[in-house]
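1. Pasting a predicted model and its sequence here:
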Amino acid sequence: MKFKSIFWGGLFMLAGALMLLSNLGILMVNVWKLIWPTFIIAVGAWTLWTATRGPEALDVEEINIPHEDAAQAKVSLNFGAGQVTMNSGASGGNLLKGTFAGGLDYHAKKAGDTLDVSLKPSAADFIHTFMPWSWGAREWDIQLNEQIPFALDVETGASSMELDLSKLRVTELNLSTGASSTEVTLPANAGHTHVDVEGGAASIIIRIPEGVAARIQIDGGLAAIAVDRDRFPRVGDVYKSSDYETAANKVDINADFGAGSLSIE
């Protein structure tokens, strides 16, 4: 981090010095014809140098968000490029806990018996969105409380994401993802879970635990679609477990998918 500050600080000082000399009439050249090529060369050199070092280390925040005695919670996650894992693990008075490389901006507000929480990268980390060499270092590890029903709204970009919801009481999952690799394990004992999936050029794997029935409807576009038809035979326009109507634990999946691949197993 220190070297990065020195490198870019020095580059901006050099650009400023050239502009000052030009304004004073000491340097008789068009400064902008020097600055832009120099800046592009510097960005290229920085990219090559950081590529040989691996992902740039980012500052990591540890966050605990209390549940405030809420009966249920809605968590909205907005994440650009990097890696996200989500599973159970928060306990006691915590709704959510985790580690967030690159920093986190979050807001929590209770309305009635519902705690509404939004998570997004910190404003200070915004610049890393445009620096592919730092994407591998932006890792978020999020743990949720098993005892509280959740509605999850997850929106990601060029990311790698693993959501293990098997032990959680997730009643609603809205997932929108771009050019990503995503694996989701749905709840095993949450009653009725509704899932909406929207994907672009993505690879998504959705795992439905044994003993959980499912009703699946897919608008596949140009995507490669694979559904376990032994568990979820096709009935008209949907795939549906034979015991869907009577199952104590079931999921409804609606998928709107572009190019890429979707596997439900």
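-> Perfect, I can see it now. Note that this is a predicted model, so its numbers are computed, not measured.

2. switch to C-alpha atoms for all contacts and neighbour counts from now on
-> Noted.

3. and the helix or strand where Trp8 lies, what other elements does it pack with?
-> Here Trp8, judged by DSSP states H and E, is contained in helix 2-23. Judged by 3 or more C-alpha pairs under 8 Å, 6 or more residues apart in numbering; DSSP states H and E, helix 2-23 is in contact with helix 31-53.

4. structure B:
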Amino acid sequence: MNPRRLFWGGILLLLGVLLLLENLGLLPFSAWALFWPLALILFGAWLLLRPRPRHATQAREITIPLDDAREAHLRLDHGAGRLTLGALEGERTLFLRGVCGGVTPEVRREGERLEVHLHLEADAMLLPWVEGGEGYRWALEVTPNLPLDLECHLGANQTHLDLSRLQVRRLELETGASETTVVLPAQGQGSAVLKSGAAALKIQVPETMALRIQVQSGLAGVKIDPQRFPFNGQVYESPDYANAPHRFDLRLETGLGSVEIF
């Protein structure tokens, strides 16, 4: 029998019995007052005693072929741990190659567009600290040979996204209590929306890339190089942004952390 079904079935059965006894006047206490502490105790015991899934201790090698795709959308849902992403060197038949712990890849094709979604498996999300206390490690390489939309949803982790050689057209990044470094593409045109909570976010801009920056900040400390990106009263913008062949439009929404753009 599936352990998850057995556990949650037992919880529901226990709740039903307690409520029935309370309605019959056979309990000298509130069933609800007893149920939640007992449920937490049972849930904790289940986490400690259940068999650990294989992916909790072993990383998995994944490769995703490029086939005839002309563009791609890559979504990464990563929890606690470390994530690195860079360009795939010298390989023209693969879209993505990497080593990941606790990951489930989902791949589908819509015409010439390749849709790839990497996310933690259900059991893995309950065991974020499984590799010497460092969580799940994802080390990914993506082909630089086709246009890419990149979407990242990050948890309490350390992340380094080196997009300098990738053809990123759109970047969406949402991160919580994390330490994240993003190296923007060196060429091309695109946009980015970066949302961070209590995070330390560093954005490195190659010399070849012009940037326009809109900032919506809470209590975060935002540091932007005023020489490269002067403030014109509304946005921070490279002096040559309007006519630059390589430029990115960046919208930054940040809460309690720190942001540095250089």
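-> Sure thing, it's come through. Owing to the predicted nature of the structure, the values given are computational and were not obtained by experimental measurement.

5. Give me the TM-score for this pair.
-> Remark: TM-score between the superposed chains equals 0.77 [TM-score structural alignment, normalised by the length of the second structure]; 216 aligned residues with a C-alpha RMSD of 2.4 Å.

6. Please pull up the equivalent of Asp164 of the first structure in the second structure.
-> Asp164 of the first structure maps onto Asp162 in the second structure, with residues paired by TM-score structural alignment.

7. Oops, could you answer that again for Ser5 of the first structure instead?
-> Checking TM-score structural alignment: Ser5 of the first structure goes with nothing.

8. what's the burial count for Ser5 of the first structure?
-> 10 (other C-alpha atoms under 10 Å).

9. what about it, distance to Ala123 of the first structure?
-> 17 Å (C-alpha to C-alpha, to the nearest Å).

10. Same question for Ala51 of the first structure.
-> 24 Å.

11. Looking at these two, which is more packed in?
-> Set side by side, Ala51 of the first structure and Ala123 show more neighbours around Ala51, with 14 against 11, by other C-alpha under 10 Å.

12. In the second structure, what sits opposite that one in the alignment?
-> So, by TM-score structural alignment, Ala51 of the first structure is left unmatched.

13. For Ala51 of the first structure, which non-adjacent residue is spatially closest?
-> Trp133 (6.4 Å; C-alpha to C-alpha, 6 or more residues apart in numbering).

14. re the thing from before, return the distance of the helix holding Trp8 of the first structure from the chain's centre.
-> 35 Å (C-alpha atoms, centre = their mean, to the nearest Å).

15. what do you get for stretch 224-231 of the second structure?
-> 29 Å.

16. Let's see the distance spanning it from one end to the other.
-> Between the opening and closing residues of stretch 224-231 of the second structure lies a distance of 9 Å (C-alpha to C-alpha).

17. So which bits of it are buried?
-> By neighbour count on 16 or more other C-alpha atoms under 10 Å, the buried set for stretch 224-231 of the second structure is 224, 228-231.

18. swap in stretch 112-126 of the first structure?
-> 114-117, 119-121, 125.

19. Which of these sits closest to Leu21 of the first structure?
-> Nearest to Leu21 of the first structure among those: Asp125, at 33.7 Å, using C-alpha to C-alpha.

20. Am I right that the closest one sits in a helix?
-> Yes: assessed with DSSP: H, G, I helix; E, B strand; the rest coil, Asp125 of the first structure lies in a helix.

21. Correct me if wrong: it contacts Phe100.
-> No: counting by C-alpha atoms under 8 Å, Asp125 of the first structure sits too far from Phe100 to count as a contact (10.9 Å).

22. Kindly list the longest helix within the second structure.
-> helix 3-23 (DSSP state H).

23. So which bit of the first structure is it matched to?
-> Per TM-score structural alignment, helix 3-23 of the second structure has no counterpart in the first structure.

24. Buried residues in that helix, which are they?
-> Neighbour-count burial for helix 3-23 of the second structure flags 11, 15, 18-19, 22 (criterion: 16+ other C-alpha under 10 Å).

25. Now tabulate those in CSV and tack on distance to Glu106 of the second structure.
-> Converted to CSV, the buried residues of helix 3-23 of the second structure look like this (distance: C-alpha to C-alpha, whole Å):
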residue, distance to Glu106 of the second structure
Ile11, 32
Leu15, 37
Leu18, 42
Leu19, 42
Glu22, 47
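
26. Out of those, which is nearest to Val107 of the second structure?
-> For those, the nearest to Val107 of the second structure is Ile11 (35.4 Å; C-alpha to C-alpha).

27. and the alignment partner in the first structure of Ser191 of the second structure, what does it touch?
-> Aligning on TM-score structural alignment places Ser191 of the second structure opposite His194 in the first structure. Applying C-alpha atoms under 8 Å, 6 or more residues apart in numbering, we find His194 of the first structure in contact with 171-173, 251-253.

28. And for Arg169 of the second structure?
-> Counted by C-alpha under 8 Å, 6+ apart, Arg169 of the second structure has contacts 147-149, 188-191.

29. Likewise for Gly178 of the first structure?
-> 156-158, 199-202.

30. Can you give me the separation between it and Gln83 of the first structure?
-> 13 Å.

31. for Glu198 of the first structure, same thing?
-> Taking C-alpha to C-alpha, one finds Glu198 of the first structure at 19 Å from Gln83 of the first structure.

32. Over to Ile148 of the first structure?
-> Distance, Ile148 of the first structure to Gln83 of the first structure, using C-alpha to C-alpha: 25 Å.

33. So these two - more neighbours on which side?
-> Neighbour totals were compared for Ile148 of the first structure and Gln83, and Gln83 leads with 23 against 17 (other C-alpha under 10 Å).

34. Go ahead and confirm the more buried one touches Trp140.
-> Yes: contact criterion C-alpha under 8 Å: Gln83 of the first structure and Trp140 qualify, at 6.3 Å.

35. Can you tell me how far Trp46 of the first structure is from Ser242 of the first structure?
-> 58 Å.

36. Appreciated, that's everything.
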